[in-house]
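> whatever this is, show me its structure:
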Amino acid sequence: MTLKLHARRLVAAIPHSSRQALALDPAAALAQQFDVRVVPVEELRESRGAGGWCDGLSFTTDQIVCYAPSRGSRRQNFTLLHELGHILVNEDDAALDWLSDRPDPDRDQERLCDAIAAEILLPEPTINQVLAGAAPTVDHLRQLHASSQASEEVCAIALAARLPVRGAFVLIRRRTATVAFAASSGWPPLRIPRGLAVPARHPLRDLGTRQRWIGWVTPDLRLAFTGHPAASPPSYHAENLLQVDAVAGPRRTTAILLDTSGAGSDIKGDPDETYALDPKLWPTQPGYTCSKCGNNAASGSYECDECGVGPCRACGRCRCF
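All right, here's what the predicted structure looks like:
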């Protein structure tokens, strides 16, 4: 069983009414329905060393959750539900057995708790409604954020999982021009660390609110090439370039990075279109019948590193999603 399936199984065991209460007010639901003592601790404001994205700490034996208070924030909600994930995992033999066989159980436990929190805050029907059968774009992150109680980071995780090619959703702080968060999918994963600085005079640094930039970047963001993604990238670095579409918001710039190496020259598009990363034009593998939705659809150009099956273009799900 995969991480995604364990997360879905553990969340499905929670009564529907309790899941709704957790999504709306995690602190109150934890105390009232799960008999968990929730304690605010100002000092808890650093990310977990094992890679989890939260400001909390749980004592599973004593049913205590400590968190960095930020009243009403979506990040606080995610933190509380991440810590609930630790409690659920600690009480589940199947999840503990799975973790014991993993090469890095601590990191995978944090990822599993992240997935549990995301599953509660951002249920699959909400994602499907926003995407409406299309592949993710930068605009979908704003729409998904407005349609749910999930943070931008959780929305980025969910949308990255639906990309039909290897890629990433990246959130960049405009004030400091540094990466605030990156969610990647595909193999090998794109490693875009938090805190990575956007170089001076880089197009991603100079965007004004609501301005858009389309071009190519290297994964480390040090190089950028302005130009339409439908055109061929500079050939001397083509194998290292990622197509990028970015839009600046008031506080953050959202960018989607796509790896089209080996297939980028086959992507066609109208150079007059505002956005040429048309999902219908993305590279595909041979068609197959999706076991999730039953459609005869093509999968993405990468295989899921957990189940080995690329995501269906119709529903965006692989075998384990």
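> switch to C-alpha atoms for all contacts and neighbour counts from now on
Will do.
> is the residue sitting furthest away from the middle of the chain in a helix, a strand, or coil?
Centroid-distance maximum for the chain: Asp62 at 31.3 Å, with C-alpha atoms, centre = their mean. At Asp62 the chain is in coil, as set by DSSP: H, G, I helix; E, B strand; the rest coil.
> also Leu112?
At Leu112 the chain is in helix, as set by three-state DSSP.
> OK, contacts around it?
Neighbouring residues of Leu112 by C-alpha atoms under 8 Å, 6 or more residues apart in numbering: Leu3, Lys4, His6, Ala7, Gly85.
> surely Ala23 touches Ala117?
No: here Ala23 lies out of contact with Ala117, judged by C-alpha atoms under 8 Å, at a distance of 9.1 Å.
> coming back round to it: can you list the contacts of Leu112 in a markdown table and add distance to Pro69?
Formatted as a markdown table, these follow (distance: C-alpha to C-alpha, whole Å):
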| residue | distance to Pro69 |
| --- | --- |
| Leu3 | 29 |
| Lys4 | 28 |
| His6 | 29 |
| Ala7 | 25 |
| Gly85 | 18 |
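> to check against the first, give me the structure of this:
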Amino acid sequence: MPRFFPDAQTQADAMRAAWAAAGGSTEALTLDAFDVLERRDDLEVLRVPEFVPSDSQLGCSVAGGYRHSPPTLIVTESMSRRRQQFTVLHELGHHLQRTTVSLGKAVLRQQDRSGFEDAACDVFAANILLPDDMVDEASIPFGGPSAQTAVDLFGTSNASRAAISVRMAGRLRGAGAVAVVNDVGIVTFAAARGSIYAPARLSDQSENPLIRAALEDPDPNRVWSRDDARIWYSSGHSTNELYGQAAWAGDRLFVVMVEESAPWRSYSPPRENTALRRTSRWATCDICGKNFEVHRHCLTCSKPKCPADHCGCTAPTLFEKMCDSCTFVKHTSQFSDGSAVCKECE
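Below you'll find the predicted structure:
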């Protein structure tokens, strides 16, 4: 859920009401969503080994999909049991929004319809798995959502780290983000609130001082707190310095970062004008589509030159043709000499 949608919680509440109106029990979903959904006559649940079928993929923030006819919730089995519970509830959210008129109208009113629908699905799933009283009980000792709150919720519920991240982000007092990071600093899920964008899934955040400190000393019982955390984006820009906490939950790191009003500090005002910009060592060629490490730049346009000598000066429209197989228009370097079919389709 890369963007924050203020109306997502309202939509999620309406989704719960729609589920109840259809004879569903949210309490039963909390205990075991698969058991409940697989018993229904108006829905199918399909578990697939790895990849979601192409006719069902919605570009979701989860590894699942929704097929409208017949109504089918698709979940990949390669995920943990916790993550599968979050995913099937997320896909149930798509079903409710696609089949309930009032919910569909709410989606249509949004400028970013797909983003809003996906965000509402995340909030709906997280709310089911982590009821308010459970989140309140875990947050009170720390004055609000903290890294230890996330770890405690992971230990006392069957909710996935993704669900916990969404619930925690929704409880932040101001702009901030909650991320799940693996043992080399790669983001596996993130949710945000306010003006801060969540770090992209699969982005490398190991240069974040908070994350780097935790990676260097993976003590399962320690909580790291720093005032110089920051999120890096693909543009090469970062956020301003953020107040952050990090703690391990199994083999993943929970990272909570806020612009101000950190629950674990008595005073935490925002730090303006502390954002950084860096020049990425890697770039993607707009001509041949290859990702390459930057070693040289064009003296004319100053853009990175890829190994095939493409840069910003290269006019792609003069070197394009359509593949007879996939019908995509590609650069001629992606075709073998004299071939009408691109190398990917050969």
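> what's the match for Leu44 of structure 1 in structure 2?
By TM-score structural alignment, Leu44 of structure 1 lines up with Phe51 in structure 2.
> quick one: contacts for that match?
Neighbouring residues of Phe51 of structure 2 by C-alpha under 8 Å, 6+ apart: Thr76.
> report the secondary structure state of it.
Using three-state DSSP as the criterion, the local structure at Phe51 of structure 2 reads coil.
> give the contact list for the aligned partner of Arg161 of structure 2 in structure 1.
Structural alignment (TM-score structural alignment) places Arg161 of structure 2 against Glu152 in structure 1. With contact taken as C-alpha under 8 Å, 6+ apart, Glu152 of structure 1 is in contact with Leu141, Arg142, His145.
> what subset of those residues is buried?
For the contacts of Glu152 of structure 1, a burial check counting by 16 or more other C-alpha atoms under 10 Å picks out Leu141, His145.
> for the contacts of Glu152 of structure 1, which one is nearest His16 of structure 1?
His145 (21.6 Å; C-alpha to C-alpha).
> ok, the closest one to Ala182 of structure 1 distance?
Per C-alpha to C-alpha, to the nearest Å, His145 of structure 1 is found 16 Å from Ala182 of structure 1.
> you'd agree Phe169 of structure 1 is in a strand?
Yes: Phe169 of structure 1 sits within a strand when classified using three-state DSSP.
> which residue in structure 2 lines up with it?
Per TM-score structural alignment, Phe169 of structure 1 is aligned with Val178.
> off-centre distance for stretch 115-125 of structure 1?
Counting by C-alpha atoms, centre = their mean, to the nearest Å, stretch 115-125 of structure 1 is centred 11 Å from the centre of its parent chain.
> surely Ser146 of structure 2 is in contact with Met257?
No: the pair Ser146 of structure 2 / Met257 is not scored as a contact, 9.0 Å apart, by C-alpha under 8 Å.
> the more surrounded of these two?
Met257 (32 against 29; other C-alpha atoms under 10 Å).
> by contact count, what packs against whatever helix or strand that one lives in?
Met257 of structure 2 belongs to strand 252-258 when assigned by DSSP states H and E. Packing partners of strand 252-258 of structure 2 (3 or more C-alpha pairs under 8 Å, 6 or more residues apart in numbering; DSSP states H and E): helix 147-156, strand 176-181, strand 242-249.
> the longest one: average distance to aligned residues in structure 1?
Read it as helix 147-156 of structure 2. Its aligned residues in structure 1 lie a mean 1.2 Å from helix 147-156 of structure 2 after superposition (mean C-alpha distance after the TM-score superposition for structure 1).
> and the last one, by the same measure?
Overlaying structure 1 shows strand 242-249 of structure 2 at a mean distance of 2.3 Å from the equivalent residues (mean C-alpha distance after the TM-score superposition for structure 1).
> ok and that strand relative to strand 252-258, angle-wise?
Put simply, strand 242-249 of structure 2 runs at 160 degrees to strand 252-258, going by axes from the mean of the first three to the mean of the last three C-alpha atoms, to 10 degrees.
> other SSEs contacting strand 242-249 of structure 2?
Using 3+ C-alpha pairs under 8 Å, 6+ apart, strand 242-249 of structure 2 is in contact with helix 147-156, helix 209-216, strand 223-229, strand 252-258.
> leaving out the residues flanking it, which one is nearest to the residue mapped onto Ala229 of structure 2 from structure 1?
Matched by TM-score structural alignment, Ala229 of structure 2 corresponds to Val217 in structure 1. Distance criterion C-alpha to C-alpha, 6 or more residues apart in numbering; nearest residue to Val217 of structure 1, sequence neighbours excluded, is Ala224 at 4.4 Å.
> quick one: contacts for the one you found?
Contacts for Ala224 of structure 1 were tallied using C-alpha under 8 Å, 6+ apart; they are His202, Pro203, Gly215, Trp216, Val217, Thr218.
> what helix or strand is the spatially most central residue of structure 1 located in?
To find the centre residue of structure 1, average its C-alpha atoms and take the closest one (C-alpha atoms, centre = their mean): that gives Ile157, at 1.0 Å. Assigned by DSSP H and E, Ile157 of structure 1 falls within helix 152-160.
> by how much does that helix deviate from structure 2 on average?
Taken against structure 2, helix 152-160 of structure 1 registers an average deviation of 1.0 Å after superposition, with mean C-alpha distance after the TM-score superposition for structure 1.
> which stretches of structure 1 form helices?
3-12, 16-24, 26-33, 74-90, 93-100, 105-121, 124-131, 138-146, 152-160, 203-206 (DSSP state H).
> got these as TSV, with distance to Gly249 of structure 1 columns?
Output for the helices of structure 1, formatted as TSV (distance: least, C-alpha to C-alpha, whole Å):
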stretch	distance to Gly249 of structure 1
helix 3-12	31
helix 16-24	25
helix 26-33	28
helix 74-90	18
helix 93-100	39
helix 105-121	23
helix 124-131	19
helix 138-146	9
helix 152-160	12
helix 203-206	12
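> go ahead and confirm Ser160 of structure 2 touches Arg83.
Yes: applying C-alpha under 8 Å, one finds Ser160 of structure 2 in contact with Arg83, separated by 5.0 Å.
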